[in-house]
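1. got a structure for you, letters missing:
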């Protein structure tokens, strides 16, 4: 597929810079297989972030002493060392990159000579040598040509050499970012650019301005045998590797063996998106030739289902009322999610969290009592004010059959609709969520980034014993004094949550990954743009 100037300008590039690189980008992407909407979107997101929206092709090493300690603490562990190098780009480059990536020692000057260049910063003498062999021209002797003549080609080289098309196919922004950056620096901005690219490509395709190509075809080879099977991030059974739960009969594509055939790497179609992970091989059964069914979402039918609400706008349904929980909030002055920028949308989410004030004793709608807790009430109220449909009540089986037959069915409590608890919301999101705009996530780092960008984000877990309550929480934007818990690599391990339950919490990360507890059969992360 070819992109247009508008794709780049909508992502933040100036028209002049878009025109400067457009033809080269289209030619290089076509030759090297960056040809599906996901591959193009991920490639452009990383390229735009690394180049400052196509403004720069040479790494700026001009850091103040304070920034040196923040960005490169390993190389400037003391204030004195940072002060001795501050605002001296050449000395900084030689200190940071000297003696590694094929560069000579700091005194040779290789660190600064082979600093980052190109639209995705090619760094280090070894990489310059490898790129020379790939492009068929010697840039080791004249490294500045990477920034001028080969700015686009060096970016495509890096993308191809690191196998990033395969990661783009399964929408793995976290791993792509780590391979480009070495960590998760600028992750929120990269995700924002990815969403801009997706929207621009989809909207331009709808106008016929660009042609979207599908990614790799999902070819089911096996199905899941047990009632539930964990999809894991690595071939080992541990709480921190659980990525998603696959239901019995779920179709998977086996990509290859791992760990002496005990584990296999698989690809699945999870709520309309391709994902990859590992499962235990013994829990899969090969599909009989000729009898494999294509994994087709039932969203055409689900999309025609109407939302179900008890009477809306009732002024007596308030936060302070102990009752009326089947009805949506109706008190006057309630806020709504709005704003065009991610910052404005995140601020709107914050305002809604503060308005609901789930921990306030006066807000009896959410307070636990008599063994009852109201995590589902809080989550659905939050989504309702944000304009994301998460049902407090949903159609009964007979009502769904009447709707499918073309009838218009009125909402009648206990007759055509029933209340949903957290266990039931888990199933509703699996069955109908994508038809109402919900997007499945598998990575808490991405989930927190989505919340920070003003999206409605949830964590929901279903109990093994369905007679016991499940749990659902809201993931909210980070702000001063309230942040997610991250590990040493910068990955989110406990998002910033807001919840009702046995203990109501306005904003705080959980002490642990509660959704991985053995009492839960399965869990899921969801976001609503």
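-> Ah, there it is. These numbers come from a predicted model, not from an experiment.

2. can we go C-alpha only for contacts and neighbour counts from here?
-> OK.

3. how far does stretch 227-241 sit from the chain's center?
-> 19 Å (C-alpha atoms, centre = their mean, to the nearest Å).

4. Can you get me the start-to-end distance on stretch 425-439?
-> Separation of the first and last residues of stretch 425-439 by C-alpha to C-alpha, to the nearest Å is 15 Å.

5. Give the buried residues for it.
-> 425, 426, 429, 430, 432, 433, 434, 435, 436, 438, 439 (16 or more other C-alpha atoms under 10 Å).

6. For those, give me a markdown table that also has secondary structure.
-> Converted to a markdown table, the buried residues of stretch 425-439 look like this (DSSP: H, G, I helix; E, B strand; the rest coil):
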| residue | secondary structure |
| --- | --- |
| 425 | helix |
| 426 | helix |
| 429 | helix |
| 430 | helix |
| 432 | helix |
| 433 | helix |
| 434 | helix |
| 435 | helix |
| 436 | helix |
| 438 | coil |
| 439 | strand |
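
7. List just the nearest of those to residue 166.
-> Among the buried residues of stretch 425-439, residue 439 lies closest to residue 166 (C-alpha to C-alpha), at 20.7 Å.

8. pretty sure that closest one is in contact with residue 458, am I right?
-> No - between residue 439 and residue 458 there is no contact under C-alpha atoms under 8 Å: 10.4 Å.

9. circling back: now, among the buried residues of stretch 425-439, which is nearest to residue 284?
-> Checking the buried residues of stretch 425-439 one by one against residue 284 (C-alpha to C-alpha), the nearest turns out to be residue 430, at 21.4 Å.

10. hang on, the earlier thing: so what sits against both of residue 439 and residue 458?
-> Residues touching both residue 439 and residue 458 by C-alpha atoms under 8 Å, 6 or more residues apart in numbering: 526, 527.

11. What is the neighbour count of residue 305?
-> 16 (other C-alpha atoms under 10 Å).

12. Okay, the nearest residue in space to it that is not next to it in sequence and residue 525: tell me how far apart.
-> Counting by C-alpha to C-alpha, 6 or more residues apart in numbering, residue 305 lies nearest to residue 403, which is 7.3 Å off, once chain neighbours are set aside. Distance check for residue 403 against residue 525: by C-alpha to C-alpha, it reads 29 Å.

13. Please say which of those two ends up with more neighbours.
-> Higher neighbour count among residue 403 and residue 525: residue 525, with 26 against 16, using other C-alpha under 10 Å.

14. Figure out the helix or strand that that one lives in.
-> In the assignment (DSSP states H and E), residue 525 maps to strand 520-528.

15. Next one for the comparison:
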């Protein structure tokens, strides 16, 4: 087996071309890969990445060295729905759209729209847009940026919460894991047994635990948009180069041609930027840029879909 490993964070592409549209992931330093064959364009190789469910793609071979280690047989701890954790709002907790606070808690308002996972495709699509309208990201105090903080992670959490898919606002702290692995569930206590998840931490969570909670990593933005157009939930998550600076996460949403809500496409209809919604430095109800393809800001990124 032709095993190699990356000597630097390495762009993983769906074609051997240096174009933004071909970039589908960034392989971390030390990622083990298997060479499949030489690409039609040298010195590019077609490779297979075991840690990405044997996803195949192309990399520049200059940044690979022969792997002296054996193929990894390591296994990870598997989590399930019983390990989901959300903080429960108390009688005095104000976790509403019109309040700039309560960010560690799920929204707690009357008559909130929800997406029924058992509904028809069309009903799911309508529900997603109703949720976006309800959250009103461009005006709600909950998501308004401050000079020292933005709330893309809170907005993505609220969006997923109302869509009835799990994306953590808080996750188990290291000291709680030993109890959980023994089958014991500690009480969720803020900053003791659970910690808030930053945008950078959400990328790591999706990589490490996403598949345990129904998230499927996708390596094609076109496929991601197609699945979301059927009523699925999609996110794009990216990790900042500087761990002290915020990463980013956006939610991918269904297109609606009747309202001019479309992904951005090239003249040949190749999809460039999915239709998205976000909070952040600029809160946007709908937009369609390729913000994650910025190597000066983001070291890793990924696309995920949840039915």
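-> Here it is on my side, so go on. In this text, all values refer to a predicted model and were calculated from it rather than measured experimentally.

16. TM value for the aligned chains?
-> After superposition, the two chains reach a TM-score (TM-score structural alignment, normalised by the length of structure 2) of 0.91; 302 aligned residues with a C-alpha RMSD of 2.1 Å.

17. Where in structure 2 does the strand holding residue 525 of structure 1 align, residue-wise?
-> Mapped onto structure 2 with TM-score structural alignment as the criterion, strand 520-528 of structure 1 occupies residues 298-306.

18. what about the matching stretch, how far off from structure 1?
-> Stretch 298-306 of structure 2: mean distance to aligned residues in structure 1 after superposition is 0.7 Å, counting by mean C-alpha distance after the TM-score superposition for structure 1.

19. For that stretch, report the contacting residues that lie outside it.
-> Here stretch 298-306 of structure 2 has contacts from 9, 24-28, 165, 203, 214-221, 224, 227-228, 232-241, 247, 292, using C-alpha under 8 Å, 6+ apart.

20. Tell me how far stretch 58-71 of structure 2 lies from the chain's centre.
-> For stretch 58-71 of structure 2, the distance to the chain centre is 26 Å (C-alpha atoms, centre = their mean).

21. The residue nearest to residue 305 of structure 1 pairs with which position in structure 2?
-> By TM-score structural alignment, residue 403 of structure 1 lines up with residue 180.

22. ok, its match to residue 186 of structure 2 distance?
-> As judged by C-alpha to C-alpha, residue 180 of structure 2 and residue 186 of structure 2 stand 7 Å apart.

23. And for residue 398 of structure 1, nearest residue in space, chain neighbours not counted?
-> residue 416 (7.3 Å).

24. so what corresponds to the one you found in structure 2?
-> Checking TM-score structural alignment: residue 416 of structure 1 goes with residue 193.

25. OK, contacts around its match?
-> 172, 173, 174, 175, 176, 186, 187.

26. at 10 Å instead, please
-> 170, 171, 172, 173, 174, 175, 176, 177, 185, 186, 187 (C-alpha atoms under 10 Å, 6 or more residues apart in numbering).

27. Pipe those residues into TSV and attach distance to residue 134 of structure 2 and secondary structure per row.
-> Formatted as TSV, those follow (distance: C-alpha to C-alpha, whole Å; DSSP: H, G, I helix; E, B strand; the rest coil):
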residue	distance to residue 134 of structure 2	secondary structure
170	23	strand
171	26	strand
172	29	strand
173	32	coil
174	35	helix
175	37	helix
176	35	helix
177	36	helix
185	34	coil
186	34	coil
187	31	coil
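
28. overlap between those residues and structure 1?
-> Contacts conserved in structure 1 for the contacts of residue 193 of structure 2, using both residues aligned by TM-score structural alignment, their matches' C-alpha atoms under 10 Å: 170, 171, 172, 173, 174, 175, 176, 177, 186, 187.

29. quick check, nearest of those residues to residue 44 of structure 2?
-> Looking across those and measuring by C-alpha to C-alpha, the closest to residue 44 of structure 2 is residue 171, at 39.6 Å.

30. Excluding chain neighbours, give the residue nearest to residue 25 of structure 1 in space.
-> With C-alpha to C-alpha, 6+ apart, the residue lying closest to residue 25 of structure 1 is residue 152, at 6.3 Å.

31. Likewise for residue 142 of structure 2?
-> Residue 142 of structure 2's closest residue in space is residue 100 (C-alpha to C-alpha, 6+ apart), at 4.4 Å.

32. With residue 286 of structure 2 as the reference, measure out to the one you found.
-> 22 Å.

33. Who has more neighbours out of these two?
-> residue 286 (18 against 15).

34. residue in structure 1 matching that one?
-> Under the alignment (TM-score structural alignment), residue 286 of structure 2 pairs with residue 507 in structure 1.

35. Checking its match next. Helix, strand or coil?
-> strand.

36. check contacts around the spatially most central residue of structure 1.
-> Nearest to the geometric centre of structure 1 sits residue 446, at 3.3 Å (C-alpha atoms, centre = their mean). Counting by C-alpha under 10 Å, 6+ apart, residue 446 of structure 1 makes contact with 172, 173, 174, 187, 188, 191, 452, 491, 492, 495, 525, 527.

37. out of those residues, which is most surrounded?
-> Busiest of the contacts of residue 446 of structure 1 [other C-alpha under 10 Å] is residue 495, holding 30 neighbours.

38. so that one touches residue 514, yeah?
-> No - between residue 495 of structure 1 and residue 514 there is no contact under C-alpha atoms under 10 Å: 11.1 Å.

39. list residues touching both of the two?
-> By C-alpha under 10 Å, 6+ apart, the residues touching both residue 495 of structure 1 and residue 514 are residue 459.

40. re earlier: now the kept ones among the contacts of residue 193 of structure 2: which count as buried?
-> For those, buried by 16+ other C-alpha under 10 Å: 170, 171, 172, 173, 176.

41. Would you map the helices across structure 2?
-> For structure 2, applying DSSP state H gives helices covering 121-135, 152-162, 174-181, 199-209, 221-228.

42. Most tightly packed of these?
-> Sort the helices of structure 2 by mean neighbour count, taking mean count of other C-alpha atoms under 10 Å, and helix 152-162 sits at the top with a mean of 25.

43. Check which helices and strands it is in contact with.
-> Packing partners of helix 152-162 of structure 2 (3 or more C-alpha pairs under 10 Å, 6 or more residues apart in numbering; DSSP states H and E): helix 121-135, helix 199-209, strand 233-240, strand 248-252, strand 276-278.

44. Just tell me the aligned range of it in structure 1.
-> Counting by TM-score structural alignment, helix 152-162 of structure 2 falls onto residues 375-385 of structure 1.

45. re the thing from before, residue 55 of structure 2: which of the kept ones among the contacts of residue 193 of structure 2 is nearest?
-> Out of these, the member with the shortest distance to residue 55 of structure 2 (by C-alpha to C-alpha) is residue 171, at 28.0 Å.
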